[in-house]
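Asks: No sequence on hand, only this structure:
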């Protein structure tokens, strides 16, 4: 007997709810709001800490770094558990909605509180729910498209992420000055409402009329093949997953670079507002403009970067982008530095700083999407060689839990590293240190990441299995 809800979903006028474009749009919106809220706070933190929570202005840099790092820290610890539970769940819509509920509660805690403890509690809840959104969302996207289009798909999704990086700090910085604190918070509330509606409407993609959970329950051959594989090597599929993935140099390099990208991005969040205020005298609106320059180029370039990964692999684009990041980090340290007359604040310092921000925004898409593409390719190749190696449900949620742990570890490390180096040695030394790390990342990318030739090597194996 068909229920009313099922008949509505299967009706032609409701098929858009399970259409590929709608699923991917819902995922993109979920990731947009998570990054939007992270960046939204940045220009507001000095005001919130000093005016609403009455903290000593001398503690603003330290509390800012802690606030940004805490978001990533709880996500890094919660990621593997969330990935494991998501792989066990009968569908991904329920974890998606749970993550949204946590995001809403955490956002209201952060916005409404005048107590530092409650504020940090809200940041913890935002971090956990954000981790869930990333893991479940990216796994849903990878299930929806084939591996041959994973790079382009992730590139398009990352364009929405970059849009959030642009609009988050920019919107809060501009509206805070023009309309006040509470009106500023109305913007994320509206986006959260849209997100609720989209997630309730979304219907997961079905294969051959059955969900993956249905296939598990009704296909004994699928279950027995996974169990037999487990018995043959004496390891469970879960043990196989962690051993295989973490023992792969290509995977580990992608994860290390996955840590580095957010480390660099959040180092700007932690140091840029106070640095440009001190050196150039720029307030929240100018800070928002700098984040606009840091992220705007990624909007049109992210799909191109994803297309290049599908066509030539990640190795060459990542190597070039990481090398150029190292060069421009040095120039960023020169901008506004009083020791050098040619780049001082009174000279070309402002123009140089703006130019460097634009360059970083241009290079970011070639680094930010490496993890999802590389790990998905490795998982598909391993499953082609050894069907059922990661269990009947596969390991996509666990894959993206690794990606999420890497990203949130970087979000934790960035504010701590950049804030500590800036406080102890100054902004100039901080930029040089990050430059050296970027060159090391470029070297690792050149040696270990995948290229077109590695994709071709995997293809015959996959075809032979078929």
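Replies: Structure's in. What do you need? Everything quoted here is computed from the prediction, not taken from an experiment.

Asks: From here on, just use CA atoms for contacts and neighbour counts.
Replies: Fine.

Asks: What separation is there between residue 154 and residue 120?
Replies: Counting by Cα to Cα, to the nearest Å, the gap from residue 154 to residue 120 is 31 Å.

Asks: and these two? which has more neighbours close in?
Replies: More neighbours sit around residue 154 than around the other of residue 154 and residue 120, counting by other Cα atoms under 10 Å; the figures are 26 against 21.

Asks: What is the burial count for residue 246?
Replies: As a burial measure, the neighbour count of residue 246 was computed by other Cα under 10 Å and equals 13.

Asks: before we move on, what about residue 5?
Replies: Counted with other Cα under 10 Å, the burial measure for residue 5 works out to 9 neighbours.

Asks: Below is structure B, check it against A:
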């Protein structure tokens, strides 16, 4: 009997369990650490994007010799083409990630590419190289975001995905806040290359964390961490949804390991011989009004955020006479609510759903954006009004982004339960988040271009009014279709 137990146990455990497991395997594959790695990856990507925001108005003129009256145009272009790179790269990254057995490899590939594009931007002295560098930076962002969010959904269950996305959402405004401030300070006091020194340092930290991380599907191959690896039902482990004890009982009683694939939801045993038409999951996702509403809300939230990136530094420079340091600090009141409220909003979305929170964010943001039109000249009162309005807009934005991020994962969960065509070995989380990141990139493209064109062609007041109307209208599909 003892011999049988040993034999059956070795059939369940991978051959890797014969070797000593990696150092600190339990911690390196823990849910908290994986969430931290994904949050750091997204932080670094947004941090590198934000470093350029307060620097571009000054660097384009001094380094690339762009005429002063063309600076706003090129700022909008450089921020917009970053989003275009994200739009193009995200669906491709999502599809490839769902075909690969590990999320770690594409994350590392994205990191190496990010290092190269940052070096290109550091050495650029022509506008053409700046444009190329920003496009490549957008493509690498697509890999980081798509694969990272898919890894997060693999790691946590549906009941906790909102909270996990809340922590990732908190990393984004933290990067958006730190990057402009540090970028402005370093540019003013240490020069252009000092800005990229901090960029390479953050990439180095990201490299370290990604190499240390071990996915739960890989950690489960060592017997001493198998139970821990299954504690949050990672989707990469085939037997994840069944208790470990029941699996071992079946193995011991039958003398063999179950090898057949699980039957898709909705298919009876007698129908197993009938071929099931396989439709690419991404096409089924695009047929979901619920997902499309979440993607629309994501695009509009990103449009509003990146609109500020394009016009706010130049606006305070021209209106208040501020330097790059102060232009970076103006983002503080806007980003603080994202940092403080995102985990709370994510947890609330797990309990209440996404509809009420996201819709409340868009509806409340409408008047706050329109009121920006009243900031027109330089005075202490006007500066205070601008800061208060940015704070209120930040609170509105913090209600939308974490809840919509979690909604994407819930749509995939629902599709897998309801539609047998959606069940596949590779899953569809990376493809779903590929769409999510693609719509984020679309917002990154639209926001700077619309805001820059409106401010330059029609003025600050008209720009604020149009953005406010767009924000209010965005609540309609969210109210009608999200859950």
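Replies: That came in fine, so what should we check first? All values reported here derive from a predicted model rather than from experimental measurement.

Asks: TM-score of the superposition?
Replies: The TM-score (TM-score structural alignment, normalised by the length of structure 1) is 0.88; 437 aligned residues with a Cα RMSD of 2.5 Å.

Asks: list the contacts for the residue nearest the centre of structure 1?
Replies: With the centre of structure 1 defined as its mean C-alpha position, the nearest residue by Cα atoms, centre = their mean is residue 407, 5.9 Å away. Applying Cα atoms under 8 Å, 6 or more residues apart in numbering, one finds that residue 407 of structure 1 lies in contact with 72, 76, 258, 259, 261, 262.

Asks: Identify the residues contacting residue 399 of structure 2.
Replies: Counting by Cα under 8 Å, 6+ apart, residue 399 of structure 2 makes contact with 341, 342, 345, 357, 358, 360, 361.

Asks: And residue 335 of structure 1, by the same measure?
Replies: With contact set as Cα under 8 Å, 6+ apart, residue 335 of structure 1 has these partners: 343, 344, 345, 348, 349, 350, 352, 353.

Asks: That one matches what in structure 2?
Replies: If you follow residue 335 of structure 1 across to structure 2 using TM-score structural alignment, you land on residue 375.

Asks: what's the distance between its match and residue 321 of structure 2?
Replies: 14 Å.

Asks: what does residue 351 of structure 2 give?
Replies: Here the distance between residue 351 of structure 2 and residue 321 of structure 2 works out to 46 Å (Cα to Cα).

Asks: and if you look at residue 312 of structure 2?
Replies: Taking Cα to Cα as the criterion, residue 312 of structure 2 is separated from residue 321 of structure 2 by 13 Å.

Asks: The two: who's more crowded?
Replies: Between residue 312 of structure 2 and residue 321, residue 312 has the larger neighbour count (other Cα under 10 Å), namely 20 against 12.

Asks: what do we get in structure 1 for the more buried one?
Replies: Using TM-score structural alignment to pair residues, one finds that residue 312 of structure 2 aligns to residue 272 in structure 1.

Asks: and the helix or strand harbouring its match, which residues are buried?
Replies: With the criterion set as DSSP states H and E, the secondary-structure element containing residue 272 of structure 1 is helix 249-280. Taking 16 or more other Cα atoms under 10 Å as the basis for neighbour counts, the residues of helix 249-280 of structure 1 that come out buried are 250-276, 279-280.

Asks: Same check on stretch 87-99 of structure 1?
Replies: Within stretch 87-99 of structure 1, the residues scored as buried using 16+ other Cα under 10 Å are 87, 91, 92, 93, 95, 96, 97, 99.

Asks: Out of these, which sit inside helices?
Replies: Using DSSP state H, the members of the buried residues of stretch 87-99 of structure 1 that fall within helices are 87, 93, 95, 96, 97, 99.

Asks: which one of these is nearest residue 182 of structure 1?
Replies: Nearest to residue 182 of structure 1 among those, counting by Cα to Cα, is residue 99 at 24.2 Å.

Asks: Give me the spatial nearest neighbour of whatever residue of structure 2 lines up with that closest one, chain neighbours excluded.
Replies: Residue 99 of structure 1 maps onto residue 110 in structure 2, with residues paired by TM-score structural alignment. Counting by Cα to Cα, 6 or more residues apart in numbering, residue 140 is the residue found nearest to residue 110 of structure 2 once chain neighbours are left out, at 5.2 Å.

Asks: Helix, strand, or coil at the one you found?
Replies: In terms of secondary structure, residue 140 of structure 2 is helix; the call rests on DSSP: H, G, I helix; E, B strand; the rest coil.

Asks: for the ones in helices among the buried residues of stretch 87-99 of structure 1, which one is nearest residue 456 of structure 1?
Replies: Of all those, residue 87 has the smallest distance to residue 456 of structure 1: 29.3 Å, by Cα to Cα.

Asks: which non-adjacent residue is nearest the closest one?
Replies: On the basis of Cα to Cα, 6+ apart, the spatially nearest residue to residue 87 of structure 1 that is not a chain neighbour turns out to be residue 397, at 5.6 Å.

Asks: So that neighbour is in contact with residue 86, correct?
Replies: Yes. Taking contact to mean Cα atoms under 8 Å, the distance of 6.2 Å between residue 397 of structure 1 and residue 86 places them in contact.

Asks: which residues do these two both contact?
Replies: Both residue 397 of structure 1 and residue 86 are contacted by residue 136, under the criterion Cα under 8 Å, 6+ apart.

Asks: Now which residue in structure 2 aligns to residue 161 of structure 1?
Replies: In structure 2, the residue equivalent to residue 161 of structure 1 is residue 172, according to TM-score structural alignment.

Asks: Burial check on its match, number of neighbours?
Replies: Counted with other Cα under 10 Å, residues neighbouring residue 172 of structure 2 total 23.

Asks: quick one: which helix or strand includes the residue lying closest to it once chain neighbours are set aside?
Replies: Nearest residue to residue 172 of structure 2, sequence neighbours excluded (Cα to Cα, 6+ apart): residue 43, at 5.5 Å. Secondary structure here is read from DSSP H and E; on that basis residue 43 of structure 2 sits in helix 31-51.

Asks: Just to confirm, what residue range of structure 1 does the next helix or strand after that helix align onto?
Replies: Later in the chain than helix 31-51 of structure 2, the nearest helix or strand by DSSP H and E is helix 56-62. Following TM-score structural alignment, the aligned partner range for helix 56-62 of structure 2 in structure 1 is 45-51.

Asks: what's the longest helix in structure 2?
Replies: Scanning structure 2 for the longest helix, with DSSP H as the assignment, gives helix 380-418.
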